[in-house]
Every structure is written in C-alpha cells, then in structure tokens.
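A.B. asks: Structure for the following, please:
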Amino acid sequence: MTATEWTENLPTNHVMMRLIDYESNKTIGNEILCDPCKFANEKTKAKVHCHECKEYFCEQCLSYLHKRKRDNNTHTITTITEDMPLKPFEVDELCPVHSGKVLEAYCFDHGNLCCSLCFMTNHRKCDVKSLDEIANDKKEDLNMDDFISKLVETEQSTESLIKDKNEKIAQLDKNKEEILQTVNGILSDTKSHLDSLYEEFKKSTEKTFLNSEENQKDYVEWLVGFQKTLINCRRMANAVREHGSGKQIFVTKERLKFSLEKHFQRMTLSMQYSGYDEQYEADIEEELSEIQRWSKLASLKGKKLDKHALRNFEKTMGSLTERCNKFLCTIPVQVVSFPQHSVPFQFLGKIWRIECTKDGSSLGMYLELISGDKSDCSRYVSAELRIIHTSDNTKDKVQKFTHRFSEAEPDWGYESFINWIFLVSKSNGFISNGLMKIQVKLTQP
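C.D. replies: All right, here's what the predicted structure looks like:
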C-alpha cells in the first residue's frame, strides 16, 4: 500500500469534520449545515443532531435517510436551536476496536483511549480514568500550547528530513553518474591502451612473418640453384659413362663430387641463422587472458552517510508521541527456537524491544535499544521487567535494573530471569494459550 492509499483509508475523524464545519460556519452566519446535503454539494440548514451517527440532518434527510433505518430508531436526536453553539470537542469518538462503542476512558499505563469493553478486556488492572474525570481534574494539563509547539517542531524536523532525503536522491543520481563515468572512462582508456598495444603487436608480427617468409624464399632459391647443379652433374656423369675412358670417368666423378661439396658448403654457410622452418604462437600476457574469465566488470560498495536529519526526526517524533512509560507485549513460549523478540516500542525518542532467551533451565530477558542515536544516550534508564501472572498480580515475576545504554552496550537484562520449568508449569499460572505477558516500565532516574 502506498502512502497515498494509506491516508485515503484512514477512518473518518468526526472531531475534525466538526472543526471544519466550525470554520466554515464563521462565514455563513454561524449556521450548521446538513451533512448528507453537503455530500451532495448542497447547503441546507440542519435542524437536528444525531449523537450516535455524529451527523447533522435537515428535516428531509432526517425523514428519508435517517429514520428509515431500523437500527437508527433508538438514536438520540437533539433539536438545534438558534443560539446553540457548535462545540466540536463534545462529539463522542467511536472506539476503533469495538463497533458501536464510544471512547470513555484513558489508560495511563498503556497510553490508550478505551471504551467500556476495552477496559473490561485489557485494562482492569491498569491506572484508568474516565474522560470526564480527566477533563474536570484541575491537576491534568489540558493546555495544547506545548503539544502544538512539539507539532511545529516535528513539522520542521519532518521538513528537514524531506529536504535531506531529496538531497540524498539528487546525490544518488549524481553518485550513479560519477560511478558510471569513472568505470566508462577506465574502460575506454583500457580499450584505447589495448588497441595501441594491438597495433604495436600487429606491426611486430607482420615484420617477423615478413622476414621469415623472405628467409624461406631465399632458402628455396638456394635449393633451386643446387637442384640445377645436381641436374647438370647428372648429365655430365651420364655422358662420361657412355663415351669416356676409365681415367676420364674417375676424374669426372671426383671433380663433380668436389664441385657439389663446395656448392653445398656455400649454400649451408649462407643459411646459418634462425628463422627457417619455424612456427610461431602468441605468448599472451596472463592478465589479458584472465579478463575472459571475469564474471563482472565492477561492483558497488555502500558507505554510511551522516544521519543527522533522521536522528533529529526520531527524537522530535518520540517527544511528540510519547504517551506512557509502560509497554505490554506477549511472547510465545511453545516455540522451536530462541531468542524471541517483542513488538518494538518507543521511549525517549528511541525504539526499544524485549528479547527473551533460553539457556538450559532458565529464561533470560533483556531490554534492547535497537534504533536511534545510541551515542547520545548518555543518561541512565531504569527498567522494570515483569512477567504478569494470569490471575494474581501479587505473584508477578519482577526484576529491576538501571543502565546507561550506548553503542558499546545497547542491551541489558538478566541471563536467568525465571526458571523455565516453573514458568511453563500450568499450575503456576504464568502461561495462557501458550503465551506469557511481559510488561516493561521505563523511567529516567
């Protein structure tokens, strides 16, 4: 799901709708308009307000849209008077978990708004107050100035992060072009150098083969000359054999033998150098042959950039959304392997989680700082780790510690938090449906 699709699927915020109405009504004589008519781009003055539907109706829409639904017959309808002020914050908010229920209370342990069913299901043992009680409690800080100030700070931090990320995007594109240009430049230079070396090798090879061919031709010329000498000698020997005397035969044979020997000596003496009857092969440099076995030309290696903008965003966002210092999670105990981790939670603008380990007969439990600038976590954090008993909170297993979390020591806890057999025994009441409930309470001393 994209960010746009996510925002389009957000539930209707009735308080925000009433606020928009309030701003609109300032310009139209403080009149309250009918909600169904507004959806049809019509401006009709509303006559009544339905508390359950959280909508205003004109007489026609009340009769033909609202009253014709059977379930709406029990809704509370209030007539709008001329002097009735629009109070957007008096609109009841629906519970996002239990359909038809409105939010009535707030759990200070978990930082959750609750309906009556939420309270009965998950918050009976918690510090819970009704919303009316909170609104009338003079000790409660209902001033929005500090929250708005944090909103502005977070808005600025978000804008800074957007700017930083856009700069990173532009930098990535520039970085890509620089890498491609560098590799392409090296490749072009390498090709040019190889072409130059090839031309030199080609000239040298052509010269070597030309010399070898000329030597072979000289060799052939000598052999052809020697062949002619042999033919002449054979003719003379045949003539003397047919017509010469014995003395003439002997003399001629010795003279021909001497002449052939001298001719052969001159021929072989002129051919005493290398290059005859040779074949060549290229002795290619090993590095050049190795290139053909390469599977890639280059690889990318990432490097960490400054995350100052992201750290500021995490810090301001954590300050804005922090609601409580108690966090509840469940961990399965009927699992094949450990460690097991809780869902991450936020405290002091940083992201934390619980890690459970199992070593022999003991269950270990640790608090981990997993996100945020660990180098600036110079202050100590006190933690209370608690395995909640399913029926009696006096039997909860509790351990406490204080630790300064840092890059060197991002986690802290207990190697042996509770005996494993004691934990999983049904009679001891810590496990329900294969799960144990863990609560961590964080404070800064």
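
A.B. asks: use CA for all of it now, contacts and neighbours both
C.D. replies: Noted.

A.B. asks: Output the contacting helices and strands for the helix or strand encompassing Asp218.
C.D. replies: Per DSSP states H and E, Asp218 falls inside helix 145-243. Judged by 3 or more C-alpha pairs under 8 Å, 6 or more residues apart in numbering; DSSP states H and E, the packing partners of helix 145-243 are helix 246-270, helix 308-321.

A.B. asks: Buried deepest among those, which one?
C.D. replies: Scoring these by mean neighbour count under mean count of other C-alpha atoms under 10 Å gives helix 308-321 as the most buried, with a mean of 19.

A.B. asks: Now do it and helix 145-243, the angle between them.
C.D. replies: Put simply, helix 308-321 runs at 150 degrees to helix 145-243, going by axes from the mean of the first three to the mean of the last three C-alpha atoms, to 10 degrees.

A.B. asks: Taking helix 246-270 as reference, get the angle to the helix holding Asp218.
C.D. replies: On the basis of the same axes, to 10 degrees, helix 145-243 is oriented at 170 degrees to helix 246-270.

A.B. asks: So for Lys45, which of the helices and strands packed on helix 145-243 sits nearest?
C.D. replies: For those, proximity to Lys45 was assessed by C-alpha to C-alpha; helix 308-321 is nearest, at 38.6 Å.

A.B. asks: name the helices or strands packed onto the closest one?
C.D. replies: If you count contacts as 3+ C-alpha pairs under 8 Å, 6+ apart, helix 308-321 packs onto helix 145-243, strand 350-359.

A.B. asks: Could you also give me the structure for this second sequence? I'd like to compare it with the first:
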Amino acid sequence: MAASASVEPEKESFRCPMCLEMLNSPRYLPCLHTFCEVCIQTYISSSTTRDEKDELNVINCPVCRKQVKEPENDISSEGLAKSLPLNKCVTTTAANSDTESVVNCMFCKRKNETVSANHWCKSCAEPICDECKDFHARVPSLKCHKIVEMNNTVKWNEAIDIDENCAIHKGKIVDIFCRDHNKLCCCVCFANQHRRCTNFDSIDEIVMNLDKSDVTEKLQSLSSLHDCIMELQEKNKKQTDALYASKEDICSSFAKKIEKAKMLIDHAHEQWHKRFVLNTQTILKSCRMN
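C.D. replies: Next up, the predicted model:
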C-alpha cells in the first residue's frame, strides 16, 4: 500500500481508496466506488466468498461493504476485475484537471518509456503521443477512436465522449436508459430484457434535453454531499482512534492487575508453604519427643 501524501482536495476523487495512488485503469463496482483494476483484482482474489445458496462467488465492496456477485460461475479474479465497467468519466475528468501540467503517454508508459502526450484519445480515455496517434490510424480496431489535441482546451472539453461498454455484452455500448426499470442498457440488453418497456430514451436524447442549470445545481448538491461524507469519515477516524487508544489503556490496566494478582497469589502460596513446613516440623518434633 502506498504511503498517504498531501494532495490537492480536487484530486482526492482521482485516488484509489485501496492504494491511495492516482487511479490506474479505474474500474467501478455497482455501488459506483472506483478502484485501480490491479487493486480490485488483488482484493477479489483474497476476499471472495460464496453466496447464501453456495452457487456464486461474491465480494463485498472495500468501502461500503455492498455485496457484488460474479457474472458467471467460477470466473477468475482477473476476469471479474476486467468485467467491471471502466470509469472513463473519472479518467477523463482527472486528465482535464491536469491540462496545465506535463502529461505522459499511457501507451508508452506501459512499455516503461516516458514520452510527453500531445493528444487525448476519448475512446481509450488516455493521453497519447504523436507516434501512438499514428499507431491508432494503422490499426483497424483503433481507427474509429476519437482523438483531439490536448493543447486545444476548447475542443477537448466540448462534448466529452464517455462511451461505456456493457458489462454483459462485449463490444456493445451502453446507450439506452430504461425509465421503467431505472437502468442503463445496451441494444442487446434492451432487446432481451426490456422489449415490453414503453418508457425509455437514448442517452444522447437525455443529454440534449438536460437543463444546464439543473445539472449545476445537482453538481453543487453532490459537492456538498462529498464534503459531508469527508467530514463524517474524519469524525469516524477520530472516534476509531479514540476507541483504539481506550482499548490499549484497558488492556494495559488489566495486564497490570493480572500481574499484581499473580504476585499476590505467589506471595500467599509462599507464606502458606512456609507455615506448612513449620507446622510439619513441629508435629514431627513432638512425635519424636513422645
């Protein structure tokens, strides 16, 4: 686990709750808590248990303890971690907050190379260099990725694309919101599970009809909620520290009392033994005299 460091408050949201480092390949659980892919994979491999019916493996969110079931029987910890949705919103927002600082290409970083990034791939949700941009153009599966210049802040921030892959159907994008079930789904999920639903919209339509003032109000509300949660966490930490200190005092006090009791017992046993020996000698002496 990494050592905790002093960071700017606005960057705390981009740190993994497990390793305390900046989120790397952020994956989020159904409860929306986000972790590094490697961190959550390690946690899954060491904390998996069976559900009540002993049918599926389950884990509890490291933060809120909400139960999460594996999508299929006996999936590996790596497979379960990779099946979790990639939090591109966090990655994109974190990158946008660092536009004035030096950003390195993530593709090159995986090869242990440090190369400054000049572009942002919205589909990969990662910064890339000129060479990796050319690589995107040469690979058929990457050609459709949307790439913008990082130094063009206006173009970068306008209409940020956050295409979310469906956790069930690989290669399908979550693009429909079913109001009947209050659930996001891809076209396959919609065809299989929501064919009788009548109240639904595409995500694009919802975004187009969003009231910006309403969004701002909700963001302010979320910000206030975040501050409240941070305050509660700090209060909880202080209470935990106080309880731990009290526990240590109680244990120390009992240890001293136990040690004192042992000394008293040893002293009493020693006095009894002396009297026993003395009485025995007196009786033996009396018997000899008679």
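
A.B. asks: Burial check on the residue lying closest to Ala309 of the first structure once chain neighbours are set aside, number of neighbours?
C.D. replies: Closest residue to Ala309 of the first structure apart from its sequence neighbours, by C-alpha to C-alpha, 6 or more residues apart in numbering: Leu161 at 5.3 Å. For Leu161 of the first structure, the neighbour count with other C-alpha atoms under 10 Å is 19.

A.B. asks: Looking for the alignment partner of Leu161 of the first structure in the second structure.
C.D. replies: Matched by TM-score structural alignment, Leu161 of the first structure corresponds to Asn236 in the second structure.

A.B. asks: Can you tell me how far Val188 of the second structure is from Leu86 of the second structure?
C.D. replies: Plainly put, Val188 of the second structure is 19 Å away from Leu86 of the second structure if you go by C-alpha to C-alpha, to the nearest Å.

A.B. asks: Of those two, which one has the most company?
C.D. replies: Leu86 (26 against 15).

A.B. asks: got a list of what that one touches?
C.D. replies: Applying C-alpha atoms under 8 Å, 6 or more residues apart in numbering, we find Leu86 of the second structure in contact with Ser25, Pro26, Arg27, Tyr28, Glu164, Asn165.

A.B. asks: could you dump those residues to a markdown table with secondary structure?
C.D. replies: Listed next are these as a markdown table, based on DSSP: H, G, I helix; E, B strand; the rest coil:
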| residue | secondary structure |
| --- | --- |
| Ser25 | coil |
| Pro26 | strand |
| Arg27 | strand |
| Tyr28 | strand |
| Glu164 | coil |
| Asn165 | strand |
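
A.B. asks: so which of those comes closest to Lys172 of the second structure?
C.D. replies: Each of the contacts of Leu86 of the second structure was scored against Lys172 of the second structure by C-alpha to C-alpha, and Asn165 proved nearest at 5.8 Å.

A.B. asks: Quick check, the closest one in contact with Ile173.
C.D. replies: Yes: counting by C-alpha atoms under 8 Å, Ile173 is a contact partner of Asn165 of the second structure at 4.5 Å.

A.B. asks: These two: which is more packed in?
C.D. replies: Ranked by neighbour count (other C-alpha under 10 Å), Asn165 of the second structure and Ile173 place Asn165 first, with 20 against 16.

A.B. asks: which ones are touching Val277 of the second structure?
C.D. replies: Residues in contact with Val277 of the second structure (C-alpha under 8 Å, 6+ apart): none are found.

A.B. asks: What is the aligned counterpart of it in the first structure?
C.D. replies: Superposed on the first structure with TM-score structural alignment, Val277 of the second structure falls opposite Lys202.

A.B. asks: need the strands for the stretch 1-150 of the second structure, in chain order.
C.D. replies: Assigned by DSSP state E, counting those that start in this stretch, the strands in the stretch 1-150 of the second structure fall at 26-28, 34-36, 49-50, 57-60, 67-69, 119-121, 126-128, 147-149.

A.B. asks: Which elements pack onto the second one?
C.D. replies: This means strand 34-36 of the second structure. Under the contact definition 3+ C-alpha pairs under 8 Å, 6+ apart, strand 34-36 of the second structure sits against strand 26-28.

A.B. asks: Ok, which of the helices and strands packed on helix 308-321 of the first structure comes nearest Ala40 of the first structure?
C.D. replies: Closest to Ala40 of the first structure of those is helix 145-243 (C-alpha to C-alpha; 34.1 Å).

A.B. asks: With that, I have no additional questions.
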